[in-house]
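> Sequence plus predicted model, see below.
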Amino acid sequence: MVKIVKKLLSLKELKRCTFSVHPNAKPAFDFFFNHTHLFCRSRLNTSTLHVLNQNQTFYGIKKQEDEIALFSGYEFIGFDLANIDVTQHNVIILPSLTDEEITLQAWIATLRVVLTSAPTEHLEKFRRALNDSVPSYCIRHLFEQKSITQKVWSEINAVSRDTLAKQNQKMNKTKEPQISIFERLENEYAG
């Protein structure tokens, strides 16, 4: 196995660098922030968020001398790149990763959190969202198959496959267009 050399940025380096989310990590970043979690961030005050997120570790690569593109570390409830003081956190730079490796690391970081906060009443919907959003090579790397099946998902979440099937049926029913009795009669007797 190849040893990956990591570099922890010094306080001096942190102060002069600008930070962004790496483009290959953006889909995982968006997925994390666009899906419902079991917690409600808006109910936590600023000081609570600050305490919960102290000493967070970010991972990134250097795009330019003073520009860091993050691909991991953003997956915590108080992440706000515009308002975070990176000098209060650890930033680890990996010198050479391919775009595919960055994507994989971003999804691993995201899934580490979202898999433990999937809303029970929407497990099937969440499984489908994962299959639609996560690149298949990432799913294959993590689950050793091309997609997350109901069988695997039920085992991970300690629910029966029947529960997922019922959620699936409920989702499909809500997608069917509802036609009122008046519209049905009108269609039936329209000449």
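That came through, no problem. Residues are numbered from 1 along each chain as shown.

> CA atoms for contacts and neighbours, from now on please.
Fine.

> This protein: helices as residue ranges?
Ranges of helices within the chain are 11-16, 26-34, 46-52, 99-114, 123-133, 136-143, 150-157, 161-175, 181-189, based on DSSP state H.

> how close does the closest residue to V113 other than its chain neighbours sit to Y59?
Distances taken as C-alpha to C-alpha, 6 or more residues apart in numbering put E75 closest to V113, at 7.0 Å, once the chain neighbours are dropped. In this view, E75 and Y59 are 11 Å apart by C-alpha to C-alpha, to the nearest Å.

> returning to that earlier point: I'd like to know which of the helices of the chain lies nearest to I4.
helix 99-114 (12.3 Å; C-alpha to C-alpha).

> residues of the closest one that come out buried?
I102, T103, L104, Q105, A106, W107, I108, A109, T110, L111, V114 (16 or more other C-alpha atoms under 10 Å).

> which one of the residues you listed sits closest to S96?
Closest to S96 out of the buried residues of helix 99-114 is I102 (9.7 Å), distances taken as C-alpha to C-alpha.

> another structure for you, compare them:
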Amino acid sequence: MIYKLSIGYYFEGFMPINIATIKALKSCKKVKIHPNAYKVFEFVNSLDFSFCGAIKQDLVNKKLLTVGLVLHAKKVGDELLIYSGFESILFDINTINLTECTVILDDDISDSEIELQAWIGVFTNCFLRSISSKNLNVLHTKVNELVDSKIAKQIFNRTHLSQNYLAQMAGKSKDAIAKQKSRQNKPPQDKSITIFEQLKESINEQ
């Protein structure tokens, strides 16, 4: 049985969504990341967060907090293919208990919409909040490599994320990102700098 609600969707207009019942979730034999969202999943796992690891998860009621985890997925046969919600710190593909969180199903969603929703979830819950500014050079490179120009146009209002635009978003100078890229592109032998020099460079980027 699936409960049907009619609420606003990420895309233009409105369409019904389905919240999976416990019975429907228990019928899923496998839980995977949807193929069209997998590169987004890998992108999230490669990000460096300012707040990552600051709170010990075993000291909070993780089971209770997981109730607030909302996953978007597509059910194909006995497989549940997740395409959004995996950006949460509480999500672990190896240990997730579907009956403890809310799963929104849309079996009619297209592959292109799945990729867009995956990126929307990431930029909403990660990109605009707590990504570390120490590796903006890596972030800049990955976004331009992984985000399709049509999706970038919808999210950033431009087809390409420039260094200048990312600097404005992060509240940093364009030179700070350029310096990070310069260090990134240096040969290994040129990266042996003293702790004092590292501290000096870090201060200059503020």
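That came through fine. Since this is a predicted model, take the numbers as computed values, not measurements.

> contacting residues for the corresponding residue of the second structure for S136 of the first structure?
Counting by TM-score structural alignment, S136 of the first structure lines up with S149 in the second structure. Residues counted as contacts of S149 of the second structure (C-alpha atoms under 8 Å, 6 or more residues apart in numbering) are R158, T159, H160.

> Now with 7 Å, please.
Applying C-alpha atoms under 7 Å, 6 or more residues apart in numbering to S149 of the second structure gives the contacts T159, H160.

> Roughly how far does it sit from A37 of the second structure?
16 Å.

> do K200 of the second structure as well
Taking C-alpha to C-alpha, one finds K200 of the second structure at 40 Å from A37 of the second structure.

> Which one's more surrounded, the two?
Counted by other C-alpha atoms under 10 Å, K200 of the second structure and A37 do not tie: A37 has more neighbours, with 23 against 11.

> quick one: that one and Y83 touch, right?
Yes: at 5.3 Å, A37 of the second structure and Y83 qualify as touching, with contact defined as C-alpha atoms under 7 Å.

> Quick check: neighbours shared by those two?
Contacts common to A37 of the second structure and Y83, judged by C-alpha under 7 Å, 6+ apart, are I114, A118.

> Number of residues surrounding the counterpart of S88 of the second structure in the first structure?
Under the alignment (TM-score structural alignment), S88 of the second structure maps onto F76 of the first structure. If you count neighbours by other C-alpha under 10 Å, F76 of the first structure ends up with 15.

> for S27 of the second structure, same thing?
Residues near S27 of the second structure, counting by other C-alpha under 10 Å, number 12.

> still on that earlier bit, nearest residue to the match of S88 of the second structure in space, ignoring adjacent ones along the chain?
Closest to F76 of the first structure by C-alpha to C-alpha, 6+ apart is N53, at 7.2 Å.

> can you pull the contacts of K26 of the first structure?
Contacts of K26 of the first structure (C-alpha under 7 Å, 6+ apart): none.

> and the gap between it and L70 of the first structure?
K26 of the first structure is 10 Å from L70 of the first structure, by C-alpha to C-alpha.

> how about Q168 of the second structure, what's its match in the first structure?
Q168 of the second structure maps onto E155 in the first structure, by TM-score structural alignment.

> Please report how far the aligned partner of N90 of the first structure in the second structure lies from M15 of the second structure.
Matched by TM-score structural alignment, N90 of the first structure corresponds to T102 in the second structure. Per C-alpha to C-alpha, T102 of the second structure is found 18 Å from M15 of the second structure.

> and the two? which has more neighbours close in?
Applying other C-alpha under 10 Å to T102 of the second structure and M15 shows that T102 carries more neighbours, namely 19 against 12.

> ok, the more buried one touching H72?
No: between T102 of the second structure and H72 there is no contact under C-alpha under 7 Å: 8.6 Å.

> and the gap between D85 of the first structure and R161 of the first structure?
45 Å.

> If you count surrounding residues, which of the two has more?
When D85 of the first structure and R161 are compared for neighbours, R161 comes out ahead with 17 against 11, by other C-alpha under 10 Å.
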